[in-house]
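Q: build me a model:
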Amino acid sequence: MRAVKWISSVIAVIVLISALVFFGNFFSKNSSSVSNTNNNKTAPATTKSNSDSKKGIQVTSKNDNSSYQTVIKDGRYLTSKARGVTASQESNTFNQVSFESGLLNFSKKHFSTSKYIFQEGQYLTADQANNWLGRQSDDNQEGLNPRDNGKFNDERNPIYLQTIEEQDFMTKEGNKLKLNGIVLGLAMNTQDTYQKEQYGADYTQDISKADRISQGQKMANEIVKRYRKINGINNDTPIYVAMYAQAKDDSLAGGSFYSWNVSKSGDSLGDWTNVDNKTVVLPVQANTEDEKSVSSKLNSSFVNFSDNIESFFPNLSSVTGQASYDGNNLQGLIVSVSTQFYSATEIESFANYIAQSAPNYLPSGVPIKIKIEASTGMQAYLIKSADSDKYKVTILGSY
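A: Below is the predicted model of the structure:
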């Protein structure tokens, strides 16, 4: 009996050791340290405690070259220091989505996802962003927006610059990350909303295209000069600046990028390059500029898609789309479906029906996201990549 117990104990120990080795290898494959090479091979295993393994800088793994590896610090995703800082409250949420996604797409054209690591902005602090986005005044000499001239009509000095977004691009050097470039997105207002008195009515002031462009270029030059003075940014670190025109508050689509520039060294920018980006709301209205931008085939296909799902579930509030274009080339589509559903089975049935019918109507070869929303919030969403026609369905709040 003692021999049997002894043998059983030995077997149990062996099984336990094997399990620990297996899971140790499993987790090491799902988190790459900065000492790993760019082909995502994991570094040799080291004997560290769980608390030690979470200290320092690491980078995430990735499944393909369409996305960046990102930075983890002390076991947590490294977030932007100035995340969410704006000159005034953002009333059009479409602006934020198209600004951030468009800026990342711009960055991918200049910093390869296979070579560089993406890091959320770490050089501009929240306090600096607040000061820079504020009006210039005796108390805020760093304000980039013009002084308040006290007027409440078209002669008033509007808020031109709404948001600054920073993206950092890194490479590995031993156990450290080295800054190899910065991309800055500057979101410029096309319309400024203001109040004549606190808690009073909202008024709007349109900003001309010429003023937006000239003010944006002047601010971009000043921002690059300030970035060159920030500790950790070398004189020869490339700084790209992408200019974005915000859509008006009542628009059903976000804005678009219109030009970019780069400072490869020093604090001066070169010549500006125009960008022919635009976002168009579907279905398009007759006799509008959007009608000239969208092919009749895409618009009619979207209308047929909308009619199809409305006939399946008639209690829909609206179906709208945002088509993103680079020149005449469709880059992507976001569809918003507003519903009155409350039943979990209705939501699931509806989402699955859309997944089946969407490939028959919506374009192929571009990424598409379909959001199903009610007054209580988003209920489900469907996504497909550019190289697939199959939609992945996610039902929120389900198990």
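Q: from here on, contacts and neighbour counts on C-alpha atoms
A: Fine.
Q: which ones are touching the closest residue to Ser251 other than its chain neighbours?
A: Sequence neighbours aside, Asn92 is the residue nearest to Ser251 in space, at 7.3 Å (criterion: C-alpha to C-alpha, 6 or more residues apart in numbering). With contact set as C-alpha atoms under 8 Å, 6 or more residues apart in numbering, Asn92 has these partners: Ala247, Lys248, Asp249, Asp250, Ser251, Gly254.
Q: helices or strands up against the helix or strand containing Phe257?
A: Phe257 belongs to strand 256-263 when assigned by DSSP states H and E. If contacts are counted by 3 or more C-alpha pairs under 8 Å, 6 or more residues apart in numbering; DSSP states H and E, strand 256-263 sits against helix 93-110, strand 239-245, strand 273-274, strand 277-282.
Q: quick check: which of those is buried the most?
A: strand 239-245 (a mean of 26; mean count of other C-alpha atoms under 10 Å).
Q: now that strand against helix 93-110, angle please.
A: 150 degrees (axes from the mean of the first three to the mean of the last three C-alpha atoms, to 10 degrees).
Q: for Val319, which non-adjacent residue is closest in space?
A: Val337 (4.6 Å).
Q: the helices in this protein, which residues?
A: Remark: helices assigned in the chain by DSSP state H are 2-29, 50-53, 93-110, 126-133, 209-228, 289-293, 296-312, 344-361.
Q: what sits against Leu382?
A: The contact partners of Leu382, taken as C-alpha under 8 Å, 6+ apart, are Ala351, Ala355, Lys369, Ile370, Lys371, Tyr391, Lys392, Val393, Thr394.
Q: contact partners for the fifth one?
A: Contacts for Lys371 were tallied using C-alpha under 8 Å, 6+ apart; they are Ile334, Val335, Ser336, Val337, Met378, Gln379, Ala380, Tyr381, Leu382.
Q: show me what contacts the residue nearest to the fifth one when sequence neighbours are not counted?
A: Meaning Met378. Take Met378 and drop its neighbours on the chain: the residue closest to it by C-alpha to C-alpha, 6+ apart is Ile372, 6.0 Å away. Taking C-alpha under 8 Å, 6+ apart, we find Ile372 in contact with Ser336, Val337, Ser338, Thr339, Ala351, Met378, Gln379, Ala380, Tyr381.
Q: hmm, 6 Å instead?
A: Counting by C-alpha atoms under 6 Å, 6 or more residues apart in numbering, Ile372 makes contact with Val337, Met378, Gln379, Ala380, Tyr381.
Q: run this one through as well so I can compare:
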Amino acid sequence: MRKLHAVWLAMILIVSACTPVYDNTDEVVRETTDEESEEKAIIPNYDLSDNTYRMILTEGASKISAARGVTTNQMGNRLDIAEFEGGLQRHSKEYYNPEEYYFQPGQFLDDDTLLSWLGRASESNEEGLNPELDEDSASEEEFRETPRYISNIVEQNYLTREGDDDVVELAGLTIGISMRSVYDFQAEGRDYSENISTSESLSKGREYANTILERLREREDLQNVPVAFAIYEEEEDNAESPGNFLSKGYAGGSDNSVGNWEDIDEEYVLFPSDEAEEDHFDDAEIFSDFRTEVSDYFPNFVGMIANGFYVDDELREVKIDIPIQFDSQTEVTGFTQYVYSLVMEMFEDHYSVEVKINSMDQQESLIVKEPGQEEPFVHIYD
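A: Sure thing, here's the model as predicted:
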């Protein structure tokens, strides 16, 4: 029996020695206001790039964010959803350096709080930020005069580590405020829409930022936390390009009002479009030539659109979607190789290019070229 035990022990030691150990996370403690309920959390040891935040994941949490479902329900354009949340993190880098701060989805504003704030002010909802109106009896004119300006609020948390300790604490918040550019409503049995000017959205958004800051400061755990704000203007629900950020401001840990507002000069431009032809003619010509080359190779392709992202009127990235019906995997490979060569030859080097090739709502291949990169990344899906 002892010999048998020795054999089993040897086998266990051999297996243990051969089993790889993956040390790809760092366990920390996230401080809370309740000293008896500290949360354990993990931080990945690797980030996706030098310019991205490492995300804190709370162990055993039933939800990643306190308000996961609000954005999807409040914003009608999927492109707006992606740009609002992703762009908010991009603008947060001005205040919270990714080399020093960790990211965590908002933990303070839950679904009920946000839905209350996004509703209309009323006797039953004093927290509503949108102007008061009895929508059951309001006339068309009353709807137009008092639209629902604000559609969504997103909270993001930024944390730092305390020295060399395995403790992280909240060091800053970012609050995104999304404003409608078009207000759709129904009055007297008919559907209407009202355009909201950018200047009006900007003015209202800054008012909301101060109101939201006042409410955050009412919480003991947020009284001395810096808060950055960014105001976003949505596109229409059926638009093929997302909206854009208008302005950002900041309140230091001891501030009770938002200051240091600065305008944001960003926009997404659809190719082909009249706007692209008028405002970005040279880029529109490059896309037109690219489109022609693709149609020469594959005359029956369904169509192609692209979104160019401009910052301070300079093109930073272009994302191209090519929908084509393929008959075989070899066609996918051949066409991807051809598009790869076009990307190398036709697009300039100072902006990123992403090409998605799709068929029947399924992505077939991906080509990505970053500025300064000699050769694009290419992946063909099985």
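Q: highest neighbour count among the contacts of Asn92 of structure 1?
A: For the contacts of Asn92 of structure 1, the largest neighbour count, defined by other C-alpha atoms under 10 Å, is 24 neighbours, found at Gly254.
Q: to which residue of structure 2 is it aligned?
A: In structure 2, Gly254 of structure 1 lines up with Pro242, judged by TM-score structural alignment.
Q: go on, Glu142 of structure 1?
A: Checking TM-score structural alignment: Glu142 of structure 1 goes with Glu127.
Q: equivalent analysis for Ile334 of structure 1, please.
A: Correspondence of Ile334 of structure 1 to structure 2, assessed by TM-score structural alignment: Lys319.
Q: quick check: its match vs Asp313 of structure 2, distance?
A: Distance, Lys319 of structure 2 to Asp313 of structure 2, using C-alpha to C-alpha, to the nearest Å: 17 Å.
Q: ok, the two, which is more surrounded?
A: Between Lys319 of structure 2 and Asp313, Lys319 has the larger neighbour count (other C-alpha under 10 Å), namely 17 against 12.
Q: leaving out chain neighbours, which residue sits closest to that one?
A: Glu354 is the one closest to Lys319 of structure 2 (C-alpha to C-alpha, 6+ apart), at 4.7 Å.
Q: the one you found: neighbouring residues, count only.
A: Neighbour number of Glu354 of structure 2 under other C-alpha under 10 Å is 19.
Q: before we move on, what about Ala386 of structure 1?
A: That count, for Ala386 of structure 1 with other C-alpha under 10 Å as the rule, works out to 13.
Q: ok so, going back, buried subset of the contacts of Ile372 of structure 1?
A: Val337, Met378, Gln379, Ala380, Tyr381 (16 or more other C-alpha atoms under 10 Å).
Q: same list, these, but as TSV with distance to Thr193 of structure 1 please.
A: As requested, the buried ones among the contacts of Ile372 of structure 1 are exported to TSV (distance: C-alpha to C-alpha, whole Å):
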residue	distance to Thr193 of structure 1
Val337	28
Met378	28
Gln379	31
Ala380	33
Tyr381	32
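Q: from those residues, which ones fall inside strands?
A: Val337, Met378, Gln379, Ala380, Tyr381 (DSSP state E).
Q: what lines up against the last one once you look at structure 2?
A: Structural alignment places Tyr381 of structure 1 opposite Leu366 in structure 2 (criterion: TM-score structural alignment).
Q: now do the contacts for its match.
A: Here Leu366 of structure 2 is in contact with Val355, Lys356, Val378, His379 (criterion: C-alpha under 6 Å, 6+ apart).
Q: scan those residues and report the most crowded one.
A: Ranked by neighbour count (other C-alpha under 10 Å), the contacts of Leu366 of structure 2 have Val355 at the top, with 21 neighbours.
Q: that one maps to what in structure 1?
A: Per TM-score structural alignment, Val355 of structure 2 is aligned with Ile370.
Q: the closest residue to its match other than its chain neighbours: neighbouring residues, count only.
A: Nearest non-adjacent residue to Ile370 of structure 1, counting by C-alpha to C-alpha, 6+ apart: Val335, 4.6 Å away. If you count neighbours by other C-alpha under 10 Å, Val335 of structure 1 ends up with 22.
Q: what lines up against Asp127 of structure 1 once you look at structure 2?
A: When structure 2 is aligned by TM-score structural alignment, Asp127 of structure 1 is paired with Asp112.
Q: one step back: how near is the alignment partner in structure 2 of the residue nearest to Ser251 of structure 1 to Arg120 of structure 2?
A: Asn92 of structure 1 maps onto Asn77 in structure 2, with residues paired by TM-score structural alignment. Counting by C-alpha to C-alpha, the gap from Asn77 of structure 2 to Arg120 of structure 2 is 22 Å.
Q: same deal with Glu293 of structure 2?
A: In terms of C-alpha to C-alpha, Glu293 of structure 2 sits 52 Å off from Arg120 of structure 2.
Q: if you count surrounding residues, which of the two has more?
A: Taking other C-alpha under 10 Å, Glu293 of structure 2 and Arg120 do not tie; Arg120 has more neighbours (24 against 15).
Q: contact partners for that one?
A: Applying C-alpha under 6 Å, 6+ apart, the residues near Arg120 of structure 2 are Gly128, Asn130, Pro131, Glu132.
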